[in-house]
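**Q** Below is the sequence, then the predicted model.
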Amino acid sequence: MPVYSMTGFASASAAPVTESDTVAPGVTVEVRTVNSRFLDIAFRLPDELRQAEPALRELLTAALRRGKVELRAAVGRAADDALPQPTPEQLNRLSRLESSVQGWLPKAQPLSVHEALQWCRGGSAAAVPAALDELVQQAAKAAIDSLKQARAREGKRLVAMLLDRIGTLRTLAAQAAPLVPAVVQKQQQRFLERWQEALASAGDSGHGVSAEAARDRALGEAAAFAIRIDVAEELTRLSAHLDEIERLLKAGGELGKRLDFLIQELHREANTLGSKSAALELTGISVDMKVLIEQMREQVQNIE
């Protein structure tokens, strides 16, 4: 299954097929999405398309799982429909209505030419295609299909980037693994040297401390130090999280929330790795890991 980004834009239009030479008005739909924790849908519809909102919401909820979605729709006007042509019957009726209103409300303002034309346009509801709802759904379906394709292309790029970061994190983990034994061995040698110096000092002062006891004490402190700075468990968990992220990315589908949780776990392991660091090289590796994980977190937030 493809991995979808939550960021995308698409538009589509639909127009009725007419047998005459006149160009009937069509419908244009634009859909824009950005990232969000949940599916948040907003509509920007003209009055003549308000009744289509429930059907449009059903189309969006069936196609999308997460993201902040804005759907805009507009009804085009035919070239000969730019200015309505009032009929005598319409003008007669409008005149009677205006006279009736002014009879009851003497202070009412007379109708302007623009208001009269707007009334004639609205009053001729039959001029609006009866299949306007069907047109807006047709345009919306096409726009949503294009949007999903755009989101899939962006998702593919996100997957490639995340897999690249996973490879770099694996390389850093491989570099960190042999550093701890080297640090432990070096620290063990320091403990032995310190206890040898203490042993020599005790011998000079007359206090008897056996060489074997001093060596055992030094090795014991070295072992405690090794346990304290051991990061094998963190590296193992980090590798397991990377394996799971890679598996999810290759499987595809709706995985944004699971990836977000795994990224938090990766960040936790990198933090622990840094807190246990006993070598400058290990600190540098921890910092590099945090930078990569933060880059992954930003991109994962865009995945559906």
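**A** Good, I have the coordinates.

**Q** alpha carbons only for contacts and neighbour counts from here, please
**A** Will do.

**Q** Against Ser201, how distant is Arg194?
**A** Distance check for Arg194 against Ser201: by Cα to Cα, to the nearest Å, it reads 10 Å.

**Q** what ranges do the helices span in this structure?
**A** With DSSP state H as the definition, the chain shows helices at residue ranges 53-63, 88-104, 113-123, 132-176, 179-205, 211-229, 232-251, 256-275, 280-300.

**Q** Of those, give the one that comes closest to Tyr4.
**A** Among those, helix 132-176 comes nearest to Tyr4, with 4.6 Å by Cα to Cα.

**Q** report the angle between the axes of the closest one and helix 280-300?
**A** Angle, helix 132-176 to helix 280-300, by axes from the mean of the first three to the mean of the last three Cα atoms, to 10 degrees: 170 degrees.

**Q** ok, the residue lying closest to Ala270 once chain neighbours are set aside - contacts?
**A** Here the nearest residue to Ala270 in space, its sequence neighbours aside, is Ser286; by Cα to Cα, 6 or more residues apart in numbering that works out to 5.7 Å. Taking Cα atoms under 8 Å, 6 or more residues apart in numbering as the contact definition, Ser286 lies against Ala270, Asn271, Leu273, Gly274.

**Q** any chance of those residues in TSV, plus distance to Leu56 and neighbour count?
**A** Formatted as TSV, the contacts of Ser286 follow (distance: Cα to Cα, whole Å; neighbours: other Cα atoms under 10 Å):
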residue	distance to Leu56	neighbour count
Ala270	45	24
Asn271	46	18
Leu273	50	25
Gly274	51	20
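
**Q** now, the most widely separated pair of those?
**A** Ala270 and Gly274 (6.3 Å).

**Q** what is in contact with these two at once?
**A** Ser286, Val287.

**Q** neighbours of Met1, just the number please.
**A** Around Met1 sit 10 other residues, with neighbours defined as other Cα atoms under 10 Å.

**Q** and of the contacts of Ser286, the nearest to Ala78?
**A** Nearest to Ala78 out of the contacts of Ser286 is Ala270 (Cα to Cα; 62.4 Å).

**Q** In addition, the following structure is provided for comparison:
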Amino acid sequence: MNVQSMTGFARREGTTGRHRWVWELRSVNGKGLDLRLRLPSGFEGLEVEVRKLISSRLNRGNLQVSLNVSVAEARVEAVLNREALAAVQALRTELGDLVDPAPLKLDSLLAIRGLVDFREVEENEAAAEARDRAILEGLEQALDELVAMRLSEGVALAAILSGHVRTIADLTQRVESDPSRSTEEIARRLGQQIALLTEATTGLDRDRLYAEAALLATKADLREEIDRLKAHVAAADDLLAKGGPIGRKLDFLAQEFNRESNTICSKSNAAAVTAAGLELKVVIDQFREQVQNLE
């Protein structure tokens, strides 16, 4: 399963019967799946199916989805208000010789307000169902385009992230192999510090001093941080290889990477290790920034 970005755009349009429809889908980064749907009046009944289709294809992202529908061929019908016509005829009979006995003309009838209403012909149930089905099929096609764009960008992001993980692995190896971490170097440095203290200060308990030095040496050891960094590198590689919606998991790993790099910098007693730790922090920041774009 490929890694998918959260950004993309798709547009799909078509006609069905006398209706022309246009779908536009815009997707940007989001913590979850946040769908903002805009449907034209008369098409609110599609909302449930639209949300179902989108949630079946996407897991994360802020989506703006809009549908525009226009009528390519307007069909109008005249609707006669028969009650009003009966009232007009009754009034004419009542007035008798006071009005012109000639038959009422069409233009006279049309001039009477509310007697005849012109309105757009409503779709019958079968035609409306066929129209809605075609519109939803158009949404599925638009989703195909959107997912394809997100997947394409996801491939590029995965390559960038893999490069960052390799750099983190290399910097971790540099810290691990630094000469300052060898047992001999640690012993030599501690010996020098103890010698300076014992020469400059009288009354120190030599055994207690060595015990405290050993404790400090243990606290300054980076073995645990290095092992955890290696484990996080392996986990990131595994996630990128499996693909799918891995953005949240990689974001958690980025936080763990950052935690270990901070500890390395705080515990470091060598310039080269500190420099590697600072480089780690820079790469991890870049890694986390790119992870924010993944589904």
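**A** Received the coordinates, thanks. These numbers come from a predicted model, not from an experiment.

**Q** quick one on the thing from earlier: structure 2: which residue goes with the residue nearest to Ala270 of structure 1?
**A** Taking TM-score structural alignment as the alignment basis, one finds that Ser286 of structure 1 is matched in structure 2 by Gly277.

**Q** now do Arg190 of structure 1
**A** With TM-score structural alignment as the matching criterion, the partner of Arg190 of structure 1 in structure 2 is Gln192.

**Q** How about Arg268 of structure 1?
**A** Pairing criterion TM-score structural alignment: the partner of Arg268 of structure 1 within structure 2 is identified as Arg259.

**Q** One more: Glu233 of structure 1?
**A** Under the alignment (TM-score structural alignment), Glu233 of structure 1 pairs with Glu224 of structure 2.

**Q** Report how many residues lie close to that match.
**A** By other Cα under 10 Å, the residues close to Glu224 of structure 2 number 11.

**Q** how close does it get to Phe43 of structure 2?
**A** Counting by Cα to Cα, the gap between Glu224 of structure 2 and Phe43 of structure 2 amounts to 60 Å.

**Q** Then Ile194 of structure 2?
**A** Distance of Ile194 of structure 2 to Phe43 of structure 2, given as Cα to Cα: 82 Å.

**Q** cool, Arg288 of structure 2 as well?
**A** Taken as Cα to Cα, the span from Arg288 of structure 2 to Phe43 of structure 2 is 41 Å.

**Q** what do you get for Val79 of structure 2?
**A** 24 Å.

**Q** With Lys281 of structure 2 instead?
**A** As it turns out, when the distance is counted by Cα to Cα, Lys281 of structure 2 lies 51 Å from Phe43 of structure 2.

**Q** what does Arg66 of structure 1 align to in structure 2?
**A** By TM-score structural alignment, Arg66 of structure 1 lines up with Arg60 in structure 2.

**Q** I'd say its match and Lys31 touch.
**A** Yes. In this structure Arg60 of structure 2 lies within contact range of Lys31 using Cα atoms under 8 Å: 6.6 Å.

**Q** More neighbours: which of the two?
**A** Looking at Arg60 of structure 2 and Lys31 with other Cα under 10 Å, you find the greater number of neighbours at Arg60, namely 24 against 13.

**Q** For the nearest residue to Arg121 of structure 1 once chain neighbours are set aside, grab the count of nearby residues.
**A** Distances taken as Cα to Cα, 6+ apart put Pro84 closest to Arg121 of structure 1, at 5.8 Å, once the chain neighbours are dropped. Other residues within reach of Pro84 of structure 1, judged by other Cα under 10 Å, total 15.

**Q** Pull up the gap between Pro84 of structure 1 and Thr28 of structure 1, please.
**A** When Pro84 of structure 1 is compared with Thr28 of structure 1 (using Cα to Cα), they lie 22 Å apart.

**Q** Could you do Phe9 of structure 1 as well?
**A** As for Phe9 of structure 1, its distance to Thr28 of structure 1 is 14 Å (criterion: Cα to Cα).

**Q** One more: Lys156 of structure 1?
**A** Lys156 of structure 1 sits 28 Å away from Thr28 of structure 1, going by Cα to Cα.

**Q** just Gln85 of structure 1 next, same as before
**A** If you measure Gln85 of structure 1 against Thr28 of structure 1 using Cα to Cα, the figure is 25 Å.

**Q** the more surrounded of those two?
**A** Using other Cα under 10 Å, the more surrounded residue of Gln85 of structure 1 and Thr28 is Thr28, with 20 against 12.

**Q** Now which residue in structure 2 aligns to the more buried one?
**A** Using TM-score structural alignment, the partner of Thr28 of structure 1 in structure 2 is Val22.

**Q** same deal with Leu162 of structure 1?
**A** Going residue by residue (TM-score structural alignment), Leu162 of structure 1 aligns to Leu161.

**Q** so what's that match up against?
**A** With contacts defined as Cα under 8 Å, 6+ apart, the neighbours of Leu161 of structure 2 are Phe287, Gln290, Val291.

**Q** Let me have those in JSON lines, adding neighbour count as columns.
**A** What follows is these, written out as JSON lines (neighbours: other Cα atoms under 10 Å):
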{"residue": "Phe287", "neighbour count": "24"}
{"residue": "Gln290", "neighbour count": "18"}
{"residue": "Val291", "neighbour count": "23"}
